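Enquirer: this one's structure only:
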């Protein structure tokens, strides 16, 4: 029988002047998941939009800086020779389409589970177990990719690449294998902190390691005489420095409270629910990224000018895409927190506020792109034919920014709800079932590069609209129950009601 001292210990975790009942959580909730029912509805919506804005800004900046590590590396390598430039660009592209998906797609399992655990679990140290579980499972996934990289030379030949690309990219990726694991662990640690509503440290760390990466690339490539192969070594060191600095931040500044110590036995138990969500997240994010890579390969068959214009547009789009993707990550963590706190109505409002905010940001980007379409290409290339083609295609790129925003925010909402499979299915149907075949057909039947982007535009509007309808028609009370069930399936302890009842 439980004595009074244990009951006092339990109730000390609750907010002041609160007494436990059948609906009381055992963990104190962060201020952002407490409900102010006296506020008018419009103030609640505006407050939610502002909260999502503040949460997403550091996430967006962090992803922008992360992309800059590779971009700067390619620029520094490019001074060696055109072949070195092509090898580095192709290698990083292949890394993004494979291993980086483990980091950015696989860690969406933490968007779902860690954020719900932070507000819904009776033991705050469950979040530390999820961090350990994530590192173990995602490292295993990465090991599979590492084997693929090691034996990538014949794969590149099968893809029809130039012989120097086949040989040198394979060596490039082998050197990058150790550093790629640092990328995966860094992204996992970021999600651990974001689940606790700690969003800024990733940006702080990358403000240090981004210039460090540029310096290391310059020194190893040009001063140490390593040439092309100094780039993957420098980038890998920067990734590991990023992880170690972020771990140090969590240890000494903010984020340690949910750690609880190393417990590999618990971390290695109940791995299937996490692995399943990670795999579905990989497919969800990957189906969109792979579609854009297919467009890039198709553009290469349209001629040199089309390929150059496509490179300009894709480089710009990769930078712009950090905005909807970052907002989606913030929305995932926010919804997970609210579902774990059993605030179904607030979670529904947060999902719609994220969609509205993404549409607003998309409209702003659309305006900027349309107003600069005639000169945009000159930022990258002075060839009048390239500039003119970029201007011709840019309206389609600008038009899908609203849809891309909805895709990012609603996709993030689905990941926060643990429904990665829905986003993956929508992507497969929209991109591969219709838009890609139609775009490729148009491209080679008189429309050229514009035809490819018309296909992408159609796909993104299909994805954005379908995902918003799916999110909007969700039963949020059921989503709360599913969030708590996922915690139980992952060995995160009994429901709050059960625990209170035992006391």
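Expert: Right, received. Where do you want to start? None of these values were measured; they are calculated from a predicted model.

Enquirer: can we go C-alpha only for contacts and neighbour counts from here?
Expert: Fine.

Enquirer: so which bits of whichever strand or helix holds residue 155 are buried?
Expert: Element membership of residue 155 [criterion: DSSP states H and E] is helix 153-158. Judged by neighbour count using 16 or more other CA atoms under 10 Å, the buried positions of helix 153-158 are 153, 156.

Enquirer: same check, this time on stretch 439-459
Expert: For stretch 439-459, by 16+ other CA under 10 Å, it's 439-444, 448-459.

Enquirer: from the chain's centroid, how far away is the helix holding residue 155?
Expert: 28 Å (CA atoms, centre = their mean, to the nearest Å).

Enquirer: give me the contacts around it.
Expert: 163, 165-167, 169-170 (CA atoms under 8 Å, 6 or more residues apart in numbering).

Enquirer: most neighbours among those residues, which one?
Expert: Among the contacts of helix 153-158, the one with the most neighbours (other CA atoms under 10 Å) is residue 169, at 27 neighbours.

Enquirer: the host helix or strand of it packs against which elements?
Expert: Residue 169 is part of helix 163-195, with elements assigned from DSSP H and E. Packing partners of helix 163-195 (3 or more CA pairs under 8 Å, 6 or more residues apart in numbering; DSSP states H and E): helix 82-97, helix 99-104, helix 108-120, helix 126-150, helix 153-158, helix 230-252, helix 322-340.

Enquirer: okay, the ones you listed in a markdown table with distance to residue 423 next?
Expert: Output for those, formatted as a markdown table (distance: least, CA to CA, whole Å):
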| stretch | distance to residue 423 |
| --- | --- |
| helix 82-97 | 18 |
| helix 99-104 | 15 |
| helix 108-120 | 12 |
| helix 126-150 | 20 |
| helix 153-158 | 29 |
| helix 230-252 | 29 |
| helix 322-340 | 12 |
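
Enquirer: so how far is residue 392 from residue 372?
Expert: Going from residue 372 to residue 392 by CA to CA, to the nearest Å gives 12 Å.

Enquirer: comparing these two, which shows the higher neighbour count?
Expert: Set residue 372 next to residue 392 and count neighbours by other CA under 10 Å: residue 392 wins out with 15 against 12.

Enquirer: which residues touch the closest residue to residue 104 other than its chain neighbours?
Expert: Setting aside the residues directly before and after it, residue 104 is nearest to residue 187 in space (CA to CA, 6 or more residues apart in numbering), at 7.0 Å. Counting by CA under 8 Å, 6+ apart, residue 187 touches 103-104, 107, 243.

Enquirer: redo the residues you listed as TSV? Include distance to residue 56.
Expert: Below are the contacts of residue 187 laid out as TSV (distance: CA to CA, whole Å):
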residue	distance to residue 56
103	18
104	16
107	17
243	20
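
Enquirer: next up, a second structure to put side by side with the first:
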């Protein structure tokens, strides 16, 4: 009787087989890395589409404003800058705390606590609308104070006043996005963005061309687009009942632990604002340049913003994956996500740089027909292309930091890199990213992941007493100084095995000790069978010699430290047994 061909069937059982069907890639890229890369890219695609659709909302408004005259367009630009600095950046920064809390809590499977976090976030952000409104209603006075044209300031005031109802809508929309995204649900916000863009075009066309409302119509359409986006996403969540598992109704718990939320929210706001404000300041100073220089600078900024969407999608995916892993106690999973996401960001940034560099002589003509401006854009792109590599890494690094909840350190890094370096070294914001990304990489790889995992479990409401739980392996253990993470690159088993090297405490009961010993014995037998099956498969495929197989087997069975192995051997053989703090 013919034996079944397991080699042909095994790849189809792996989710990553959809992306990595090439046998060469499967041979040299370990399964754990393939699976993680698959999940990251699967989230990045929809997130990229969502960010592009959100960008179109403002792009459409800009196009319609341009038909109303230069004064209206300039007024809209001033209004947008004022809203971004005073409300959008700070409000979005407050919602970043929700990214950390929801991702870690959802990863811990404490689902009802996710709803409590959402309620607490809603209350805090609605209260924050009051100071935002207070600043925005004085926009005209502020612009006149800094010497802006009175007509431009007047138009900006009209836009801002019409935009006031959209402030809570923006905050609530971002909260809903964070609530869904950190549960791995991306498609609803993409659908909502598509509908909102269609309605945005129709409303602008009706108010400006049919009813001829001018600047008031444009301002009203801008506000309506934001409010409609918020209610569309809310309606989708309600109709599809995406909230059922995590929403237990309004609870008095939402009025508690505001201090814990603000400990993350305030550093998150500063982290985002330090980066956002430096570009707004650069745009304001660009007004001192000549007309040609200013136009070229605007084109490069627009290209940089579009180019930034790809690492921004990776940022969201990295934040979700790292936060979910830490909340579940999967320290090695969080480390693996950090490495894979940074490598992926670097690879994509290289491709983006090659595309921009190859089209720099013609890309300027997409925005202007002036050859002088297009030539200057080409010169500026020669500078921007290598810098966007570091900007992409910085964006993804920020997502990793958000997932770990270390916003305070990131805020300090942004302050040092963007402001101290810019002032003392006289470099621009793009050059400052060189220093900031170096700080972020040092921060990420010097993190005490063991301590961060404990903090994530505490935030998730599970408590230290419950330890870390891995459903795939059912291994209950406590974090300790001798906590080791074993990364198994097995073709028929994906994940991380957490091993506690401490002996069972003497205070534990005999029955509990026996139960744990039986559990460990069962896990070892299962691992040995998995390793044996994996080695047989690799031998048939010719992917590994007997010497390497025995080397890996010996390390996996003895669970010793493989830190003396070369990096290539660690990558190829999967013999990566390290302490959690590494």
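Expert: The structure has been received and is ready for your questions. Just so it is clear, the model here is predicted, and its values are computed rather than measured.

Enquirer: quick one: the helix holding residue 155 of structure 1 to structure 2 mean distance?
Expert: Following superposition, helix 153-158 of structure 1 is found to deviate from structure 2 by 1.5 Å on average (mean CA distance after the TM-score superposition for structure 1).

Enquirer: structure 2: matching residues for that helix?
Expert: Mapping helix 153-158 of structure 1 onto structure 2 (TM-score structural alignment) gives residues 140-145.

Enquirer: just stretch 189-199 of structure 1 next, same as before
Expert: Aligned by TM-score structural alignment, stretch 189-199 of structure 1 falls on residues 176-186 of structure 2.

Enquirer: what are the buried residues along that stretch?
Expert: By neighbour count on 16+ other CA under 10 Å, the buried set for stretch 176-186 of structure 2 is 176-184, 186.

Enquirer: pull the most distant pair out of those.
Expert: 176 and 184 (12.6 Å; CA to CA).

Enquirer: re earlier: out of the contacts of helix 153-158 of structure 1, flag the one nearest to residue 207 of structure 1.
Expert: Using CA to CA, residue 169 is the member of those that lies nearest residue 207 of structure 1, at 28.4 Å.

Enquirer: and the furthest pair within the contacts of helix 153-158 of structure 1?
Expert: Farthest apart among the contacts of helix 153-158 of structure 1 by CA to CA are 163 and 170. That separation is 10.9 Å.

Enquirer: middle-most residue in structure 1, spatially?
Expert: Closest to where the C-alpha atoms of structure 1 average out (CA atoms, centre = their mean) is residue 104, at 4.3 Å.

Enquirer: what residue in structure 2 is paired with that one?
Expert: With TM-score structural alignment defining the correspondence, residue 104 of structure 1 maps onto residue 92 in structure 2.

Enquirer: one more: residue 293 of structure 1?
Expert: Under the alignment by TM-score structural alignment, residue 293 of structure 1 pairs with residue 280 in structure 2.

Enquirer: with adjacent residues omitted, what lies nearest to that match?
Expert: residue 81 (6.9 Å).

Enquirer: now that neighbour: how far from residue 142 of structure 2?
Expert: For residue 81 of structure 2, the distance to residue 142 of structure 2 equals 12 Å [CA to CA].

Enquirer: and if you look at residue 305 of structure 2?
Expert: Distance of residue 305 of structure 2 to residue 142 of structure 2, given as CA to CA: 27 Å.

Enquirer: same check, this time on residue 169 of structure 2
Expert: 24 Å.

Enquirer: element containing the match of residue 293 of structure 1, please.
Expert: Secondary structure assigned from DSSP H and E places residue 280 of structure 2 in helix 258-285.

Enquirer: superposed on structure 1, what's the mean shift for that helix?
Expert: Helix 258-285 of structure 2 sits 1.6 Å off on average (mean CA distance after the TM-score superposition for structure 1).

Enquirer: what's the spacing between that helix and its chain's center?
Expert: Taking mean C-alpha positions (CA atoms, centre = their mean), helix 258-285 of structure 2 and its chain are 16 Å apart.

Enquirer: what angle sits between that helix and helix 70-83?
Expert: Counting by axes from the mean of the first three to the mean of the last three CA atoms, to 10 degrees, helix 258-285 of structure 2 lies at 150 degrees to helix 70-83.

Enquirer: okay, now residue 276 of structure 1: neighbour count?
Expert: Count around residue 276 of structure 1 with other CA under 10 Å applied: 15.

Enquirer: please apply the same query to residue 33 of structure 2.
Expert: By other CA under 10 Å, neighbour count at residue 33 of structure 2 equals 17.

Enquirer: you'd agree it is up against residue 338?
Expert: No. At 11.1 Å, residue 33 of structure 2 does not count as touching residue 338 under the criterion of CA atoms under 8 Å.

Enquirer: ok, which stretches of the stretch 351-500 of structure 2 are strands?
Expert: Using DSSP state E, counting those that start in this stretch, the strands assigned to the stretch 351-500 of structure 2 run over residues 483-490, 493-500.

Enquirer: can I get those in JSON lines with mean neighbour count and distance to residue 374 of structure 2?
Expert: Shown next, in JSON lines, are the strands of the stretch 351-500 of structure 2 (neighbours: other CA atoms under 10 Å; distance: least, CA to CA, whole Å):
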{"stretch": "strand 483-490", "mean neighbour count": "22", "distance to residue 374 of structure 2": "51"}
{"stretch": "strand 493-500", "mean neighbour count": "20", "distance to residue 374 of structure 2": "51"}
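
Enquirer: how about those strands in CSV, adding distance to residue 539 of structure 2?
Expert: Formatted as CSV, the strands of the stretch 351-500 of structure 2 follow (distance: least, CA to CA, whole Å):
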stretch, distance to residue 539 of structure 2
strand 483-490, 13
strand 493-500, 17
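
Enquirer: show me the one of the ones you listed that comes nearest residue 164 of structure 2.
Expert: Comparing the strands of the stretch 351-500 of structure 2 by CA to CA, strand 493-500 comes nearest, at 48.3 Å.

Enquirer: relative to strand 483-490, how tilted is that closest one?
Expert: Note on geometry: by the same axes, to 10 degrees, strand 493-500 of structure 2 and strand 483-490 are set 160 degrees apart in direction.

Enquirer: contact partners for the one in structure 1 that sits across from residue 329 of structure 2 in the alignment?
Expert: Aligning on TM-score structural alignment places residue 329 of structure 2 opposite residue 342 in structure 1. Residues near residue 342 of structure 1 by CA under 8 Å, 6+ apart: 120, 480.

Enquirer: what about residue 342 of structure 1, which SS state?
Expert: With DSSP: H, G, I helix; E, B strand; the rest coil as the basis, residue 342 of structure 1 sits in coil.

Enquirer: gap between it and residue 482 of structure 1?
Expert: Counting by CA to CA, the gap from residue 342 of structure 1 to residue 482 of structure 1 is 11 Å.
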